[in-house]
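K.L.:
sequence and predicted structure below; questions after.
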Amino acid sequence: MELIAVIKGAWGWTGLKPDQIVGDNDFGNLMIKDETGRYWRLCPEDLYCKVVANSRAELDHLSQDQDFLQDWYMTELVQQARERLGPLRPGFKYCLKIPGTLGGEYGGDNLATISFDDLVTASGDIAQQIEELPDGAQVKLSIID
């Protein structure tokens, strides 16, 4: 399935109507242009997908922000994942086994690889399930085959 369709299916509940993928990183973060020209950041490890720029000019300005760039490239975490897990195979991304939003560690034994499509789908599903929960709510993950 085309990644745009995967994004729409997994994250459409946020209001995102994806038109074009503008960029991605080794942890499957995506910069997505929607049908209205806004730019969204999909962040699987933190279970969010939100508008970060309302125009290309705003995105260009954001891309000059050093804090944003450090967060986007995730250099130290990518390096740790590469050392622990090796280089990425085509179609795969690094991920956190337990997302940071749910208390997962940013590194160590919580690092894994996953197909890009599965990462987008799983993170969107989990994010939708916890969307209405208050901060600090107890969550139980159940893995079903």
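P.N.:
That came in fine, so what should we check first?

K.L.:
all contacts plus neighbour counts: C-alpha atoms, from now on.
P.N.:
OK.

K.L.:
residue contacts, residue 63?
P.N.:
residue 69 (C-alpha atoms under 8 Å, 6 or more residues apart in numbering).

K.L.:
and with 10 Å instead?
P.N.:
If you count contacts by C-alpha atoms under 10 Å, 6 or more residues apart in numbering, residue 63 has them with 57, 69, 72.

K.L.:
what's stretch 122-130 in contact with?
P.N.:
6-14, 42-49, 99, 101-102, 118-119, 121, 137, 139, 141.

K.L.:
comparison target below:
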Amino acid sequence: MSIFLEKLLPVCSGDISSGKGQKLPAAFHDYPLIEDLINLLNKRNGFYGFESALHVFPFQTDGEEIGLIDWNDNSLWIECYDDLARNALFFAEDVFGGQFCIKQKGIYSFDPETGAFEYLARDINEWCKIIMEDYDVLTGYPLANAWQKKHGPIPVGYRLVPKVPFVAGGEYEPDNLYLEKSTVAIKARANIALQIRDVPDGSNIQLRLIDKD
């Protein structure tokens, strides 16, 4: 029984896309937790939580609301990371566009500025548990709340992105955040990840930032 999933859903939005019981491409079924994910989306077909800080993708794209299948299309953004973002199924994101994904050994986070994966949970139910226990850190809720009090709601398809990248010392403060379309933001940050992929920890870095599309 997914007890923590059942506890998370009541504090989140309703379905953000119509239609349940949809099929996912055959390639998605190579991931061991795919049935967990299908169960989640059949209960709530995409949703927002913690004042839009948490965003779970629905099955299919619906208007401006991008779906799981399109988000995991390599040509959309994954190939921009070269080989850094491969072998993962991305199903949710925090307010900064940090990704949550399924890999062969469980649920991981993916940092869009470094291209690094970090293990979080063994399955979707445990992921729901740790989200509820530590949503301030894992979703960025405090900054989402503070930014929206000043600027208004985050529109569909957008995330809050640091003006000065966090990996370059940018502060976790509302004044260091701006609104950007999710696809534009994550592709721009792939450029950062590729620049620092072979730089040892603690080294000085000089980033070359690309113009937004």
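P.N.:
Perfect, I can see it now. None of these values were measured; they are calculated from a predicted model.

K.L.:
that older thread, narrow the contacts of stretch 122-130 of structure 1 to those in strands?
P.N.:
Filtering these for membership in strands, criterion DSSP state E, returns 42, 43, 48, 49.

K.L.:
of those residues, closest to residue 106 of structure 1?
P.N.:
For residue 106 of structure 1, the nearest member of those is residue 43. The distance, counting by C-alpha to C-alpha, is 13.5 Å.

K.L.:
verify the stated contact: the closest one with residue 28.
P.N.:
Yes. With contact defined as C-alpha atoms under 10 Å, residue 43 of structure 1 reaches residue 28; the gap is 7.3 Å.

K.L.:
hey, what's in contact with both of these two?
P.N.:
Residues touching both residue 43 of structure 1 and residue 28 (C-alpha under 10 Å, 6+ apart): residue 120.

K.L.:
so what's whichever residue in structure 1 pairs up with residue 162 of structure 2 closest to, chain neighbours aside?
P.N.:
Matched to structure 1 by TM-score structural alignment, residue 162 of structure 2 sits across from residue 96. With C-alpha to C-alpha, 6 or more residues apart in numbering as the measure, residue 111 is the residue that lies nearest to residue 96 of structure 1, at 4.9 Å, once sequence neighbours are left out.

K.L.:
in structure 2, what residue corresponds to that neighbour?
P.N.:
Residue pairing (TM-score structural alignment): residue 111 of structure 1 is matched to residue 177 of structure 2.

K.L.:
what separation is there between its match and residue 210 of structure 2?
P.N.:
17 Å (C-alpha to C-alpha, to the nearest Å).

K.L.:
between the two, who's got more neighbours?
P.N.:
Taking other C-alpha atoms under 10 Å, residue 177 of structure 2 and residue 210 do not tie; residue 177 has more neighbours (21 against 11).

K.L.:
wait, that one touches residue 97, no?
P.N.:
No. If you go by C-alpha under 10 Å, residue 177 of structure 2 and residue 97 don't touch, sitting 12.0 Å apart.

K.L.:
intersection of neighbour lists for the two?
P.N.:
Applying C-alpha under 10 Å, 6+ apart, one finds that residue 177 of structure 2 and residue 97 are jointly contacted by 159, 160, 161.
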